[in-house]
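**Student:** got a structure for you, letters missing:
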């Protein structure tokens, strides 16, 4: 049974609406990692077939890590196309987190292998691409394509942070994934920022030495 609330709208309502308007390949786009103090922001774009049905799929923030890992290969195997875009902490510092998120979304769409002709974007900010698109507040709870993108982005980012935990021991990245937990804040104060920290973010910039 789907975790989507009982519908005023079908979880594929926005995709089918776009199809009725003549668009063939509708991609849901979402990101993971806007808020953390360390690591990349990761965006994903997913085109689902019109017959797609995956019980349990919802906004990745509402799912356990175990459920996301279970859904990840199922989404990838059933999707028409999946694209992923990663923007590093250093790039986030250069251009700010909003612009980094939008850049990641552009990269995800460009790396799909199948060119979408319509985008469903989680949030309120359009993606700077010459494609018809619709922004959806809480889109990851309203559109299956966006929900699928949110799971892909979250799983990819979590795996990256587990890898960084091995490269930069002592910060606890495998546990908090870069978010500003008490343990993480204590580690930054004790060890100083590592190369994966976002130096323009509060909680990190106070511990950056030099200009």
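**Tutor:** That came through fine. Everything numeric here is computed off the predicted structure, so don't read it as measured data.

**Student:** C-alpha from now on. contacts and neighbour counts both.
**Tutor:** Will do.

**Student:** what sits up against the helix or strand containing residue 42?
**Tutor:** Assessed by DSSP states H and E, residue 42 sits inside strand 41-47. Around strand 41-47, the neighbours that count as contacts under CA atoms under 8 Å, 6 or more residues apart in numbering are 25-34, 79-89, 100-101, 104-105, 108-109, 112, 116, 145-146, 148-150, 152-154, 156-157.

**Student:** please compare the first structure with the one that follows:
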């Protein structure tokens, strides 16, 4: 193919308008004597490689769901939680049942996504899902049960709240749920299952919104920035103000600050 009469801008337009350009065009660009054309070809090739890698990653996210559908389970819920590590606020879980091969470009573990991508997917998942629900465990329940049991409780609540009842549950992490349903616990499931990844996004974004509301009530702690996690800023605020009512007082750093504050008041 003779592309010598085509300008670089024209070739750029041809590539942008065609997701699968003719191979003869690409071959001609790769050997063109113009450096700009060869660079354009290399950029397009890199983009195609990235797109193919992303397509392969997304396809792998559905392998777990496909595995259990092949065993006769039609409605598979993925379950995940957010908020095990913070010093304040509830733990939030979500359960999601996706249709087979749902189209959710960019889907991934919520921890690997920037805020903008999480919020975009948060909006996209809900109308696509066959059913979704959120469950929570309060600060009081976390302190009473411990964070692991409170997380499992929140996950059970999310499954119980689904309007469409699942046939099978994929659970993120090594622990099973106290539910009368067939299930499989999948370590790092939010990177291995589309439905768990979707649940991780709903749980994370929901919890972040809750912490933003708490920031309005307790602005001195900076919950809008760290969402309750033990950052330097948060620890400094605890040193200055002591714990507030949404702090997990059984967590060691909070317990230490609580004890120091109590000792200071008793001395006074």
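**Tutor:** Done, it's in. A quick note: this is a predicted structure, and the numbers were derived from the prediction, not measured.

**Student:** picking up where we left off before, in strands only, show me the contacts of strand 41-47 of structure 1.
**Tutor:** 26-32, 81-87 (DSSP state E).

**Student:** kindly reformat those residues as TSV containing distance to residue 210 of structure 1 and neighbour count.
**Tutor:** Formatted as TSV, these follow (distance: CA to CA, whole Å; neighbours: other CA atoms under 10 Å):
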residue	distance to residue 210 of structure 1	neighbour count
26	47	27
27	44	30
28	42	32
29	38	33
30	36	33
31	32	30
32	30	25
81	45	22
82	41	26
83	38	25
84	35	25
85	31	24
86	28	24
87	25	22
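
**Student:** now these as CSV including distance to residue 208 of structure 1?
**Tutor:** Output for these, formatted as CSV (distance: CA to CA, whole Å):
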residue, distance to residue 208 of structure 1
26, 43
27, 39
28, 37
29, 34
30, 31
31, 27
32, 25
81, 41
82, 37
83, 34
84, 30
85, 27
86, 24
87, 21
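
**Student:** report the contact partners of the spatially most central residue of structure 1.
**Tutor:** Residue closest to the mean C-alpha point of structure 1, counted by CA atoms, centre = their mean, is residue 31 at 2.2 Å. The contact partners of residue 31 of structure 1, taken as CA under 8 Å, 6+ apart, are 41, 42, 43, 44, 101, 104, 105, 149, 150, 153, 154.

**Student:** quick check, nearest of the ones in strands among the contacts of strand 41-47 of structure 1 to residue 75 of structure 1?
**Tutor:** Residue 75 of structure 1 has its nearest neighbour among those in residue 82, at 8.8 Å by CA to CA.

**Student:** what is the lengthiest helix in structure 1 packed up against?
**Tutor:** Across structure 1, the longest stretch assigned as helix under DSSP state H is helix 144-167. Where contact means 3 or more CA pairs under 8 Å, 6 or more residues apart in numbering; DSSP states H and E, helix 144-167 of structure 1 is packed against strand 26-32, strand 41-47, helix 65-78, strand 118-122, helix 173-176.

**Student:** for these, which one sits closest to residue 93 of structure 1?
**Tutor:** strand 41-47 (11.4 Å).

**Student:** give me the number of residues near residue 167 of structure 1?
**Tutor:** Close neighbours of residue 167 of structure 1, defined as other CA atoms under 10 Å, add up to 10.

**Student:** one more: the one 5 residues further on?
**Tutor:** Per other CA under 10 Å, the neighbour tally for residue 172 of structure 1 reads 19.
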